[in-house]
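Asker: Got a sequence here, can you build the structure:
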Amino acid sequence: MIREIKLENKDINFRKENDSIGSKDIPEDVYYGVQSLRAAENFRITGLFMHPEIINSLAYIKKAAAITNCEVGVLDKKIADAIVKACDEILEGNLHEYFIVDPIQGGAGTSLNMNANEVIANRAIEILGGKKGEYSIVHPNDHVNCGQSTNDVIPTAGKITALKLLEHAQSELYRLHDAFSQKAIEFDHIIKMGRTQMQDAVPIRLGQEFKAYSVAIMRDVNRMEKAMDEMRVLNMGGTAIGTGVNADVKYLKRVVPNLSEIIGMDLIQAFDLIDSTQNLDSFVAVSGAVKACAVTLSKIANDLRLMSSGPRTGFGEINLPAKQNGSSIMPGKVNPVIPEVVNQVAFNIIGNDTTITMAAEGGQLELNAFEPIIFYCLFQSIDTLTYAVQTFIDNCVKGITANEERCRDLVENSVGIITAICPHVGYSTAASLAKEAIKTGTSIRTLILEAGLLSEDELNEILDPFNMTEPGISGKKSISNELKTV
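Answerer: From the prediction side, this is the model:
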């Protein structure tokens, strides 16, 4: 359902505002203005409101700009202070409902920038004792947007928002890494059958599989951190196309350091503002890191669904926590719903990455007009990844248990253990034994003992779980010390 801005109430009083298109009636008590309302009417696309983090990011930017313009003597201190106070109110969670433009919009984000300018201006006017719409007191363009352009404000807001969302995602990924690490220790002694191309291969310890998951997750965290470095480079001060037109030279030099201090982030100004205004490849890099992480998670979710399949007619090697009924018709059926939702989130993130890639490619000359769709997809990808990881940890990974006997039985009755015996009896003999085992259903162990190829003691040593799962060791070796170094 598309969100409507309803103005038909006869009890509403209106104020008249003008822009380059003409005049328009605006509800008297709202903080947005004519440009925001036109945009809300033009772009009824998703039916959603702006992400609260980008609203906060805009408030930080407008606050830093007002402080900087005041410092360099471009903006009157009274007006600057009022703008700062209005921004602080937004950062406290107020006035968000007046950000009415759709996340997907034409105009490279001008509508969102003006929505912020109008809301902040009207609140600043009230702080100075005026009435909303009295823009001679505080003007959305002349004062709130002083020294700025949509083309440096919006990409800066997008980067700050991405950084904040990625920090949350990383926190959950660290938790997931720890959860897999704990399971790796818990399952370290459990031998099971390894599989390649869905066929029996050679034995592996269940703990080794879960350790590999933890290592993969940490690699994703590191990859994400590298991509985040690109989000810290801003084109703020470049204004329209990176040349800094209409921005005071002193403002241009001080606005990013001020923003960095206000927001508490290590932000830097791009050394080439024209490049930073034209090109959005940094968002592609971040999206790629998020996508890579989603692929990792989806692969792990696939593994867990396979290993828990059954419970009687599948692998049945592990048990996933039962979270809800699995069928409206089959009593007692329980499905792997948490891994399934992780898979679906990954599919969506991969699709979002394609959109982000095409939108970044679609820019022309001095500007890319498609930041709104990039931000919509990127923020959704990061948020859904974060929530998927959260439920994966708390509703699945932490509660996984192992069917130890089932794992051992599958190993001992598998032809795959012949690989460990091959160096002791030769390839040809091993191949013949494998064929015989498959044909007759007799275990490899029984065939070897019946043929007198190896003694029981020799066989037991060769088939020791740890000898089969790590080269050059004898006896049990814990991986807990290894995990501490990961």
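Asker: Please count neighbours and contacts with C-alpha atoms only from this point.
Answerer: Noted.
Asker: Point to the residue nearest the middle of the protein.
Answerer: residue 382 (2.4 Å; C-alpha atoms, centre = their mean).
Asker: got a list of what that one touches?
Answerer: Residues in contact with residue 382 (C-alpha atoms under 8 Å, 6 or more residues apart in numbering) are 162, 165-166, 169, 290.
Asker: Which of those residues has the largest number of neighbours?
Answerer: The most crowded member of the contacts of residue 382 is residue 290, carrying 27 neighbours; neighbours defined as other C-alpha atoms under 10 Å.
Asker: tell me what the longest helix seen in the chain is packed against?
Answerer: Across the chain, the longest stretch assigned as helix under DSSP state H is helix 150-186. Judged by 3 or more C-alpha pairs under 8 Å, 6 or more residues apart in numbering; DSSP states H and E, helix 150-186 is in contact with helix 52-71, helix 110-127, helix 206-231, strand 233-234, helix 371-395, helix 480-485.
Asker: redo that, cut-off 6 Å
Answerer: Counting by 3 or more C-alpha pairs under 6 Å, 6 or more residues apart in numbering; DSSP states H and E, the packing neighbours recorded for helix 150-186 are helix 52-71, helix 206-231.
Asker: what angle do the next helix-or-strand element following it and helix 206-231 make?
Answerer: Per DSSP states H and E, the first helix or strand lying C-terminal to helix 150-186 is strand 191-196. For strand 191-196 against helix 206-231, the angle by axes from the mean of the first three to the mean of the last three C-alpha atoms, to 10 degrees is 50 degrees.
Asker: For the comparison step, fold the sequence that follows:
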Amino acid sequence: MTAVAAVRREHDLLGDRDVPAEAYWGIHSLRAMENFPVTGTPISVYPQLVEALAAVKEAAALANEELGLLPAEKAAAIVAACREIRAGALHDQFVVDVIQGGAGTSTNMNANEVVANRALELLGHGKGQYQHLHPNEDVNLSQSTNDVYPTAVKLATITAAHGLLRAMAVLQDAFAGKAVEFRDILKMGRTQLQDAVPMTLGQEFSAYAVMLDEDRSRLAEAVELIHEINLGATAIGTGLNAPPGYAETARRHLAAITGLPLVTAANLVEATQDCGAFVHLSGVLKRIAVKLSKSCNDLRLLSSGPRAGLGEINLPPVQAGSSIMPGKVNPVIPEVVNQVAFTVIGNDVTITMAAEAGQLQLNAFEPVILHSLATSLTSLRAACVTLAERCVTGITANTEVLRATVENSIGLVTALNPHIGYTAATSIAQEALTTGRGVAELVLEKGLLPADRLATLLTPERLAGAGQG
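Answerer: Now for the predicted structure:
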């Protein structure tokens, strides 16, 4: 005989449904799972979001108790349940799909049900016995999805952004370390893939470090805007059904819980419908992705070969490169970072469209904004650490190849132009190109400069200039 799974019956405005007896989620979460089988990615995949939702519910319970709306016993049970969730418990009970209709209502309902059912257990009751503590009437007291969800998304985004900032610092340090290591290695710089003028390999790697440092500053600035929240706005920003003083009280408790300098938006009606801070942050993430991808393009190009490419640097081999070509090793780490960058750029388009599609007093598309932002932040963080640890720190220079390109480059004549004149320099360049002979050799042969003067002009220190890495 097949065992019948234990269930409990719950009720909502559409009727009654059976919910697994051991589930901490309830009927609203059940309907959301049925309605939104979209990505197969539950919100539990984003632990920062789950913990942020618990922090908001905890702050709301403390505020409601302080303002005399919630009995102390219920508040204590809700707070205890939320703290368990923030410590990592019950994350698997956050089951609704990350992309959903309803402006995040299903996510908020899922949180309400999980918190309520755990609080009921702490009070000595069974799951689903909502007459003792109700998901909406108690856990969601003085709240709406429209202020809970955006606030939780912002908290989760801040946490994820701090993770990205740390990862970018790791990658920046890796590039900076190589800049020091390669500071005395002369090479040819290139513009439009043509020989330009000499530089050092250290200068080349220093530029990548500086680009990351600039982007870390821009990201930190963008994250500051995310600290403005609309908790207390309730449905559309008017604060309907929240008591006087609730917004500030809840903000104070939430700031204490998270340790973040949160501020309440000056105009809650505006804040409830506006997604501008998310658009701005996404734009910064796109900037980071573009520049990171450009750096990876350079690494792939500089390491191309090993015989038929530039072959100026060697990327550390991390896996076999081909199932048919023995001995082939590919630049797989830069390649995966390129693909992360492409994803981030696509996510920025999604976030832009979702923010633009908001209508009147609410943007219903914040779930896809959350999903896109979270994907971009977590993927970029992983990409930066992977690039630093699996690629940049192991890069070596092919010094002989680099020296030969400088000695044989027509671009070397640019450094001599002020000393032999443009006409003579042009003639030398043309002859060097035609004959394959070196620029320095031809300058000496024609008596355009004495040998000691030429040697001085072609020292690495002078050729690399003041920006030497």
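Asker: overall similarity of the pair, as a TM-score.
Answerer: The TM-score (TM-score structural alignment, normalised by the length of the second structure) is 0.98; 466 aligned residues with a C-alpha RMSD of 1.1 Å.
Asker: Residue 74 of the first structure: which of the contacts of residue 382 of the first structure is nearest?
Answerer: Looking at the contacts of residue 382 of the first structure and their distance to residue 74 of the first structure, the nearest is residue 162, at 30.6 Å (C-alpha to C-alpha).
Asker: quick one, what contacts that closest one?
Answerer: Taking C-alpha atoms under 6 Å, 6 or more residues apart in numbering, we find residue 162 of the first structure in contact with no residue.
Asker: Alignment lookup: it to the second structure.
Answerer: In the second structure, the residue matched to residue 162 of the first structure (TM-score structural alignment) is residue 157.
Asker: and the gap between that match and residue 166 of the second structure?
Answerer: Between residue 157 of the second structure and residue 166 of the second structure the computed distance is 14 Å (C-alpha to C-alpha, to the nearest Å).
Asker: ditto for residue 231 of the second structure
Answerer: In terms of C-alpha to C-alpha, residue 231 of the second structure sits 28 Å off from residue 166 of the second structure.
Asker: likewise residue 140 of the second structure?
Answerer: According to C-alpha to C-alpha, residue 140 of the second structure stands 35 Å off from residue 166 of the second structure.
Asker: what about those two, which has more around it?
Answerer: The residue with more neighbours, out of residue 140 of the second structure and residue 166, is residue 140; 23 against 15, by other C-alpha under 10 Å.
Asker: Count the neighbours of the residue lying closest to the more buried one once chain neighbours are set aside for me.
Answerer: Excluding the flanking residues, the one nearest residue 140 of the second structure by C-alpha to C-alpha, 6 or more residues apart in numbering is residue 112, at 6.4 Å. Other residues within reach of residue 112 of the second structure, judged by other C-alpha under 10 Å, total 27.
Asker: With residue 85 of the first structure instead?
Answerer: Number of residues near residue 85 of the first structure (other C-alpha under 10 Å) recorded here: 17.
Asker: Residue in the first structure paired with residue 256 of the second structure?
Answerer: With TM-score structural alignment as the criterion, residue 256 of the second structure matches residue 261.
Asker: Its match: which element?
Answerer: Residue 261 of the first structure belongs to helix 249-263, assigned by DSSP H and E.
Asker: The next helix-or-strand element following that helix - contacts with which helices or strands?
Answerer: Next in sequence after helix 249-263 of the first structure, counting helices and strands by DSSP H and E, comes strand 268-269. With contacts taken as 3+ C-alpha pairs under 6 Å, 6+ apart, strand 268-269 of the first structure sits against strand 233-234.
Asker: In the first structure, what sits opposite residue 93 of the second structure in the alignment?
Answerer: Under TM-score structural alignment, residue 93 of the second structure pairs with residue 98 in the first structure.
Asker: Correction: the previous question concerned residue 455 of the second structure.
Answerer: So, by TM-score structural alignment, residue 455 of the second structure is matched to residue 460.
Asker: Check the gap between that match and residue 187 of the first structure for me.
Answerer: Applying C-alpha to C-alpha, the value for residue 460 of the first structure to residue 187 of the first structure is 21 Å.
Asker: Residue 165 of the first structure now?
Answerer: Counting by C-alpha to C-alpha, the gap from residue 165 of the first structure to residue 187 of the first structure is 33 Å.
Asker: Also residue 450 of the first structure?
Answerer: For residue 450 of the first structure relative to residue 187 of the first structure (C-alpha to C-alpha), the value is 33 Å.
Asker: one step back: part of a helix, is the match of residue 455 of the second structure?
Answerer: Yes. Assessed by DSSP: H, G, I helix; E, B strand; the rest coil, residue 460 of the first structure belongs to a helix.
Asker: and it, how many neighbours does it have?
Answerer: Residue 460 of the first structure, neighbours per other C-alpha under 10 Å, totals 12.
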